[in-house]
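sequence first, predicted model second:
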Amino acid sequence: MEFLRLLLVFLHFIGLAVLIGAFVAQVSGRPTDGGFTVTAGMWHGALTQLVTGLALVGLREAALDLPVDNAKIGVKLVVLIAILVLVIIGRRRNLAPGAFMAIGLLSVLNVGIAVFWV
């Protein structure tokens, strides 16, 4: 069971790296006239974060019988849903710079919540 937990944490970190890495790659380039483009990497990174995060919570609570801080998980889920909404909108059309920057800031916020909310 510990191997499965570690594998999920590993994949969760990979999703985070892909999401933030794709964001930074887009920010370093010039926006098109219509705004910033959301890449497939941002979409896949956000989805990986969602799936592995839910699996980690389920594994922790059900299989490992460890307590879960539901408030923390709820806040992280709301932030991730906001990221996903922006990414979905950005896949259909280019995002304004402020909306695109919100994806990166919310991603970093989610990391901060994970690290500093004890």
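Cool, the structure landed. Numbers count the residues shown, from 1 in each chain.

when you work out contacts or count neighbours from here on, use the C-alpha atoms and nothing else.
Will do.

and the residue sitting nearest the centre point of the chain, what is it in contact with?
Taking Cα atoms, centre = their mean as the criterion, residue 46 is the residue nearest the geometric centre of the chain, at 4.2 Å. By Cα atoms under 8 Å, 6 or more residues apart in numbering, the residues touching residue 46 are 15, 16, 19, 80, 83, 84.

let me know the closest of those residues to residue 56.
Closest approach to residue 56 among these (Cα to Cα): residue 15, at 13.5 Å.

that closest one: how many residues sit nearby?
24 (other Cα atoms under 10 Å).

buried residues, stretch 76-84. List them.
76, 77, 79, 80, 82, 83, 84 (16 or more other Cα atoms under 10 Å).

contacts for it?
With Cα under 8 Å, 6+ apart, stretch 76-84 has contacts from 43, 46, 47, 50, 102, 103, 106, 107, 110, 113, 114.

one more structure, for comparison:
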Amino acid sequence: MNRMEILREILVALHLIGMAIIVGGYFSLIRSPKVAPGMLHGSYLQLITGILLLGLAEMGDGEVKHMKMGIKLVIAILVTVFAFIGNKKQKAFASGTLNGAPAGAGADAAVATGVKNPSATMAHLVFAGAIINVLVAVFVH
């Protein structure tokens, strides 16, 4: 096994760890969905390792399916953007500066007033995008 194969295997492992972080973060908070910081970090890891894996594939001798890689890249960018926006909304919600809650009141005041978590939609989109990317990787040839 040469160095490029070892590097590829390490990147694939990190890529899968990024996916596990996104999916695990979503399922750990499924009763009250929100974008956890780990989901944002997992999306960064997925995007960066995916780009590096594409670069390795381009340097190799094998055929690269550019359409498949383009679709996966667009979805990965969307997942990262959704995670970034959701993380920002979650931070604002937790600090009490979102939805008119008094500053410093935090999420407790928002929960007491029945305000829905603003990053829930983004959490669903991050999870769905990550799953769609897996389906593209497995089923698109």
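Structure received. Remember, it's a predicted structure, so these values are computed and weren't measured experimentally.

let me see the TM-score of these two.
The TM-score (TM-score structural alignment, normalised by the length of the first structure) is 0.86; 111 aligned residues with a Cα RMSD of 1.4 Å.

quick one on the thing from earlier: which of the contacts of residue 46 of the first structure does the second structure keep?
Using both residues aligned by TM-score structural alignment, their matches' Cα atoms under 8 Å, the second structure keeps these contacts from the contacts of residue 46 of the first structure: 15, 16, 19, 80, 83, 84.

what's the span of stretch 60-72 of the first structure, first residue to last?
One end of stretch 60-72 of the first structure sits 14 Å from the other (Cα to Cα, to the nearest Å).

for it, buried residues please.
residue 60.

which other residues reach stretch 49-58 of the second structure?
So stretch 49-58 of the second structure is in contact with 4, 8, 11, 12, 14, 15, 64, 69, 73, going by Cα under 8 Å, 6+ apart.

which stretches in the first structure count as helices?
2-28, 40-58, 70-92, 97-116 (DSSP state H).

quick one: these as CSV, columns for distance to residue 64 of the first structure too.
Below are these laid out as CSV (distance: least, Cα to Cα, whole Å):
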stretch, distance to residue 64 of the first structure
helix 2-28, 9
helix 40-58, 9
helix 70-92, 16
helix 97-116, 20
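
residue 70 of the second structure: how many residues sit nearby?
Quick note: residue 70 of the second structure (other Cα under 10 Å) scores 12 neighbours.

for the aligned partner of it in the first structure, what are its contacts?
Matched across to the first structure, residue 70 of the second structure falls on residue 74, judged by TM-score structural alignment. Residue 74 of the first structure makes no contacts at all, as judged by Cα under 8 Å, 6+ apart.

ok, back up a step: which among the contacts of stretch 49-58 of the second structure count as buried?
Buried among those (16+ other Cα under 10 Å): 8, 11, 12, 14, 15, 69, 73.

and the third one, how far from residue 55 of the second structure?
Relative to residue 55 of the second structure, residue 12 of the second structure is positioned 13 Å away (criterion: Cα to Cα).

again, but for the second one
The span separating residue 11 of the second structure from residue 55 of the second structure equals 11 Å under the rule Cα to Cα.

so what corresponds to residue 25 of the first structure in the second structure?
Using TM-score structural alignment, residue 25 of the first structure pairs with residue 28 in the second structure.

how many other residues sit next to its match?
Residues near residue 28 of the second structure, counting by other Cα under 10 Å: 12.

what do you get for residue 110 of the second structure?
20.

so what does it match up with in the first structure?
In the first structure, no residue is paired with residue 110 of the second structure, using TM-score structural alignment.

is residue 110 of the second structure in a helix, a strand, or coil?
helix (DSSP: H, G, I helix; E, B strand; the rest coil).
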